[in-house]
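> next come a sequence and a model predicted from it.
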Amino acid sequence: MKRFIIAALALTMFAACKNEASEKPVKNESEKAQKLAPINDSILGQSVIYEANIRQYSPEGTFNEFTKDIPQLKELGVKVIWLMPVYPISSVKRKAADGRFAEEIEDPKEREKILGSYYAISDYTGINPEFGTLQDFQKLVKTAHENDIYVILDWVANHTGWDHIWIKEHPEFYTKNEAGEIIDPINPETGESWGWTDVADLSYDNKELWDEMRKEMRYWVEEQNIDGFRCDVAGEVPTEFWESAVKEIKQVKPIFMLAESEDKDLFEEAFDMGYNWEGHHILNAIAQGEQNAKDLSDYMEKIDTTYQEDDYLMNFVTNHDENSWNGTLNERMGDAAEVMTALTFTLPGMPLIYSGQEYDMQKRLRFFEKDTINHQRGKFWPILSKLGSLKNESPALDGSKTEADFLEIKNLAQNTIFSFKRKKNNEEVIFIGNLSGKDKEFKINLNGEFIDYMNNEKVFVIEENQKLLFSPWEYKILINR
C-alpha cells in the first residue's frame, strides 16, 4: 500500500449436474470473439466489485434473471461481478439451517426446501441446475463482458461436498482421522471441527490433488472465459498451491485473484486483493459505540506498516456471511450505515456491494433455503450510484496496486472526527466525517471553496479558524472547485 502520510497541520489536529458437467469441453466461441480489454491494475484501481447471490437475487433464483440486471450495475460503478458458487451442491449431508442434514428430515415437503450450502460442491466444473444451464451461464458472462464488466467465480479449494467423485475415486485427496475415515475441516488452532459437517476436508499433502485442482480452475478460464476467482478460506490452503495455480492459469490470460483472507503472504505472487476484515470490524464497532475515529486512524497507520505498497484490500459494510449470520446493515450499523458505506468507497482499496445492499435490504437472507431480495429502489441506490461514479472517475480514489496517496488530516476532535485527503496527480478528494452519534463542533485546517460532491455539487466554504458543526454520522466528500 502507498505510504500512510500524516499531514502535520497548524492546528495539530470492499443428474442435471452431470449433464452440465458433460458439456464442459465445449468452447464458448462468442466469448472468444469478445474484445473486452484484459483485466489489469489500471482498471481495478477505480473499480467497484459486486457480490452476486444468484439463488436469492430474484424470485426465480436463476442466471437469466440476474443477467437482465447486469447493464444497470454499471450505474453503481461496478466493474467486477463476483458470483457466489455456481456449481452443483452435494445431496449427501446437505445441511439445513438448524444443523440437521436434509436426509434426517422426515417430511418430504420440508426436505425439498433444503437446498444446502453453495460451498458444499459436488462437481467443480458443473453448473447447479437450480440456477439454469451452462448456456445460461455463458450468456451471463457474455452480457457482463459486453457491458465492460469482468466476472470472477467463487472457488472453494479447501473442501468438497460428500458426494464429490473424488470421495470414491481419490480418497487419498482427503484428510482422515486415526481410524482412516474422511473428516470435515478442522480448526488448526484448536484441533476441533469448525462445524462445517456438510463438507469433507481436502489434504494438500497429496500433490496429485494440486494437479487436479489446477485443472478444474483452468477449465473456467480457458473454456468459459471467466476473469479470475474469489477464493474461499484462502489461508487454509497452502500459499504454494495458489502460487502454482495462478502461474499456470495466467498462461491462458490475465486474471484477478481475491483472497478471503488478510494474510499478507498470499499477496506475494498469488493474490491481488484480500478481505479487509479487521477494518470492517472496526467500522461495525464504531457504529455500535464500542470504538471511535481514533481507532480507525490507528488501524490505517498499522496497515501501512504491515503490507507492501502494491497490496490492497476489499472494503465492505456487508457480504453474504455478515448478512446471514451477523445481521443486516441496519442491524449492525443503524444510522451510521451511510457514512460507513462512504468510507468503503473513499478509503484505499476496492469497495464491495453485496446483492440487496443497493435495495436497502432489511432482512437476513436464508443461507440453506430459498429466499429473495426486494428490488425496490430506496435510499441507497442513488448514494451508491454517486459514490460509484466518483470511484470510477477520480484518480484520487485509485485503490489498487497504483493507489493514490492517503493523507490523514489531524484535528482536535480526533476521537470523533475522521478526516483525510486522497491525492493522485492533480486530483484531490477530501473526506470529513463525524463518526459518532452526537453533534460535534470542531475546527479543521482547511480553507477555500470546495464542491460538496454528495449534496448536489453545492459549494462548501471553509474559512480559516471557522468552527464546523456536524450532526451525528454526518459526512462531507469535497472536491476542488
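Now that the structure is in, tell me what you want to look at.
> switch to C-alpha atoms for all contacts and neighbour counts from now on
OK.
> can you show me the helices along the stretch 101-250 of the chain?
Along the stretch 101-250 of the chain, counting by DSSP state H, counting those that start in this stretch, helices occupy 108-112, 134-146, 165-169, 207-222, 239-249.
> number of residues surrounding the residue nearest to H375 when sequence neighbours are not counted?
Sequence neighbours aside, Y359 is the residue nearest to H375 in space, at 5.8 Å (criterion: Cα to Cα, 6 or more residues apart in numbering). Neighbours of Y359 under the rule other Cα atoms under 10 Å: 16.
> thought Q376 was touching Y359, still the case?
Yes - contact status for Y359 versus Q376: in contact at 5.8 Å, counting by Cα atoms under 8 Å.
> before we move on, the earlier item: for the helices of the stretch 101-250 of the chain, which one ends up most surrounded?
Among the helices of the stretch 101-250 of the chain, helix 134-146 has the highest mean neighbour count (mean count of other Cα atoms under 10 Å), at a mean of 20.
> any idea how far the residue nearest to H375 lies from E110?
30 Å (Cα to Cα, to the nearest Å).
> ok so, going back, mind listing what the residue nearest to H375 touches?
By Cα atoms under 8 Å, 6 or more residues apart in numbering, Y359 lies in contact with 374-381.
> what about versus this one:
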Amino acid sequence: MPSTRFSPAQYSHVKHPQWSRDAAIYQVNTRHFSAEGDFKGVQRDLPRIKSLGVDIIWLMPIHPIGEVARKGTLGSPYAVKDYLAINPEFGSHEDLHSLIAAVHDLDMKVIIDWVANHSAWDNPLTQSHPQWYARNHRGEFRPSPWWDWSDIIEFDYSHADLREYMIEAMCYWVDEFDIDGFRCDVAGYVPNDFWRQARTELEKLKPVFMLAEWEARDMHEYAFDMTYAWSWNEIMHGIAHGKLSLDKLRKYYSWNERAWPKQAYRMTFVSNNDKNAWDGTQFEQFGDCLDNAIVLSSLGEGMPLIHNGQEAGESKRLQFFECDPIEWQAHYIGDLYRQLLDLRKRFTALHNGEFGATMLQVNTDHADKVFAFVRRNGEHAVLVILNFTDMMLKVEMQADLIAGDWQEQFLLSATHQSGAGQLCKIDQPMSLDAWKARVFIQQTPWV
C-alpha cells in the first residue's frame, strides 16, 4: 500500500466561492462612471454591465477623502479619511444599500476597494491612535509607500490593536451592507499574516472573494482568491510595441503553470485605473495589438477584468483627481467582450483556476510571429491562434493537438463579423490576418 506520510498538502488553502469559477470582473470608478458621479449613476447602468457577461462588480474606494495634502480638486479615493463612512459625493447609506441590492438582484456580486496600508493625513486615527502609524527618520508620519504619494501616510502593522480595528472595519461592510469581498490596495505592503487573520474573520460572516493588488504566489496560501497578473500586462505591452518577443509570453504561461498553485486565480487586464490614468488608454497601450490582448486576457488562463469605459472605446485618460465622466458610446470592443465572456461561460475548459483546463502550447512554423494554444477537458476543446504581426500569414500547426473536426467562432471586430462556421478540419496551412485571432471549438475533443 503506498505511503501517504510525505504526500504534499494542497498549496492553496483558500476555498473559492462557487460562483467565481467562471466569473469575469468589472471595475467601477464611481466618480467617473456617470455625469452625476454617484451610486445612482452606477445602479442605473447595471443591466448593461450584466449583459457583457460580468459577474463581479468592483467599486473603487467609497470612503470620504482626506483634505490635508489633497491632490487635485477632489483628491485620491485611496486617501481614506474614515473607514466606516461613505463619501457624500457618492450618496447616502440608503443609496449604497440600494446599489448592492440591485447588483445581487441581477445575480452579480460586489466587492469594495480596501486601503489597509495607509490613510489620509487627517484621518481621525492620527489623533486617537497616532502610535498606529509608521514614522520616518525624524519621527514624523511617513508618506506611503512611494515617495510621490504625499497625500497619504503609512500604518505600522506591528500593533495588534490596529489589526483588530482594521478587521472589525472590514467586517462592518460585510455585515451591514452584505458586500461579497474586497479588492485590497497594495496588498503586498501589508503583512500577509494580517490578510490571513482578516479572511478568517470575514468567512465567519459569509463566503468572501478577495483580490490582492499584488503579484506574489504566497498571497494565495491562506488569504486571496486572485492576484494581479502585472507581468502578463507588461509582457503584452512589450510585444505590442515590438520590444519583447513571443517567447516572453510563453515563459509567463510556463511560470504561471509551474510556479503558482493551480487553484490561484490571476487577473488578466488590458486596462485599469492606474494604467488608464498614468500610462494611457487601451489604444495607446496596445495599438493594433488591442484585439489580441483582449482575446488572450479572456480565453487564456486568468480572470479577465474590464475597466469601466473600455467597452465604450475608452477614448481618454480619465483625470484621477478630478470629475471626468466617461464618454459612453456603442463600440465593437463591448461586443467583443460580450462574445468572449459568453464563450468562457459555455465552455468549462475556459473556467478560472483549477476549474478550467491548462493551456497546451500548439507549435507552429511561425513561432516568432504566432501564439497558439488549446485548452481542453473531457467535454470540449478550445483552440486559439493569434497573429502578432502586421502581415497576413499562412500557418501550419502541430498535428496531434488539432486533429478532428472543429467549428470556428468568428470574432467580432471593427467590421462586426460574428457567428460560427461549419465543422471543418484544420490540418492544412491556415490564413491569419494581421493582428487578428481565430478561435475554434471542438465539442468532443480527440484524445
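Thanks, I have it. None of these values were measured; they are calculated from a predicted model.
> identify the residue spatially nearest to the counterpart of G116 of the first structure in the second structure, adjacent ones excluded.
In the second structure, the residue equivalent to G116 of the first structure is G75, according to TM-score structural alignment. Nearest-residue entry for G75 of the second structure: F321, 4.9 Å, with adjacent residues in sequence omitted and distances by Cα to Cα, 6+ apart.
> which positions in stretch 34-53 of the second structure come out as buried?
34, 36-43, 46, 49-50, 52-53 (16 or more other Cα atoms under 10 Å).
> how about those residues in TSV, adding distance to R344 of the second structure?
Compiled in TSV, the buried residues of stretch 34-53 of the second structure are given as follows (distance: Cα to Cα, whole Å):
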residue	distance to R344 of the second structure
S34	29
E36	33
G37	32
D38	31
F39	29
K40	30
G41	28
V42	25
Q43	25
L46	20
I49	16
K50	15
L52	12
G53	9
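> turn those residues into CSV, including secondary structure and distance to H220 of the second structure.
Supplementary listing: these in CSV, determined by DSSP: H, G, I helix; E, B strand; the rest coil; distance: Cα to Cα, whole Å:
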residue, secondary structure, distance to H220 of the second structure
S34, coil, 35
E36, coil, 38
G37, coil, 34
D38, coil, 33
F39, helix, 31
K40, helix, 34
G41, helix, 34
V42, helix, 31
Q43, helix, 32
L46, helix, 30
I49, helix, 28
K50, helix, 28
L52, coil, 28
G53, coil, 25
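> which residues are in contact with M210 of the second structure?
M210 of the second structure neighbours (Cα under 8 Å, 6+ apart): 181-184, 223-226.
> which of these line up with contacts in the first structure?
Compared against the first structure with both residues aligned by TM-score structural alignment, their matches' Cα atoms under 8 Å, the contacts of M210 of the second structure retain 181-184, 223-226.
> residues in the second structure aligned with stretch 82-93 of the first structure?
Aligned using TM-score structural alignment, stretch 82-93 of the first structure spans residues 58-69 in the second structure.
> what sits up against the matching stretch?
Contact with stretch 58-69 of the second structure is made by 25-30, 74-88, 90, 110-115, 120-123, 150-151, 183, as judged by Cα under 8 Å, 6+ apart.
> still on that earlier bit, which of the kept ones among the contacts of M210 of the second structure has the most neighbours?
When neighbours are counted by other Cα under 10 Å, F224 leads those with 30 neighbours.
> distance-wise, check whatever residue of the first structure lines up with it relative to S261 of the first structure.
Aligned counterpart of F224 of the second structure in the first structure: F271 (TM-score structural alignment). Computed as Cα to Cα, the F271 of the first structure to S261 of the first structure distance reads 10 Å.
> and for T62 of the first structure?
To S261 of the first structure, T62 of the first structure is 29 Å away according to Cα to Cα.
> E338 of the first structure too?
Distance from E338 of the first structure to S261 of the first structure, by Cα to Cα: 25 Å.
> A strand includes T268 of the second structure, no?
Yes - under DSSP: H, G, I helix; E, B strand; the rest coil, T268 of the second structure falls within a strand.
> counterpart of it over in the first structure?
Alignment note: T268 of the second structure maps to N315 in the first structure; criterion TM-score structural alignment.
> element containing D321 of the first structure, please.
In this structure, D321 of the first structure is located in helix 320-321 according to DSSP states H and E.
> what's the burial count for the counterpart of D324 of the second structure in the first structure?
Matched by TM-score structural alignment, D324 of the second structure corresponds to D371 in the first structure. A total of 16 residues lie near D371 of the first structure under the criterion other Cα under 10 Å.
> can you tell me the SS state at D371 of the first structure?
Applying three-state DSSP: D371 of the first structure is coil.
> and it, how far from D321 of the first structure?
D371 of the first structure is 15 Å from D321 of the first structure, by Cα to Cα.
> cool, T402 of the first structure as well?
Counting by Cα to Cα, the gap from T402 of the first structure to D321 of the first structure is 29 Å.
> the two: which has the busier surroundings?
Shown here are T402 of the first structure and D321; by other Cα under 10 Å, T402 has more neighbours (19 against 12).
> so what corresponds to that one in the second structure?
Using TM-score structural alignment, the partner of T402 of the first structure in the second structure is F355.
> how about E236 of the first structure?
Looks like E236 of the first structure aligns to Y189 there (TM-score structural alignment).
> list the contacts of that match.
Contacts of Y189 of the second structure by Cα under 8 Å, 6+ apart are 117, 145.
> how about 10 Å then?
For Y189 of the second structure, the contacting residues are 116-118, 144-145, 154-155, 157, 214, by Cα atoms under 10 Å, 6 or more residues apart in numbering.
> does A160 of the second structure really touch W132, like I thought?
Yes - with contact defined as Cα atoms under 10 Å, A160 of the second structure reaches W132; the gap is 9.4 Å.
> leaving out chain neighbours, which residue sits closest to the aligned partner of T160 of the first structure in the second structure?
Under the alignment defined by TM-score structural alignment, T160 of the first structure is paired with S119 of the second structure. The shortest distance from S119 of the second structure to any non-neighbouring residue, by Cα to Cα, 6+ apart, is to V80 (5.0 Å).
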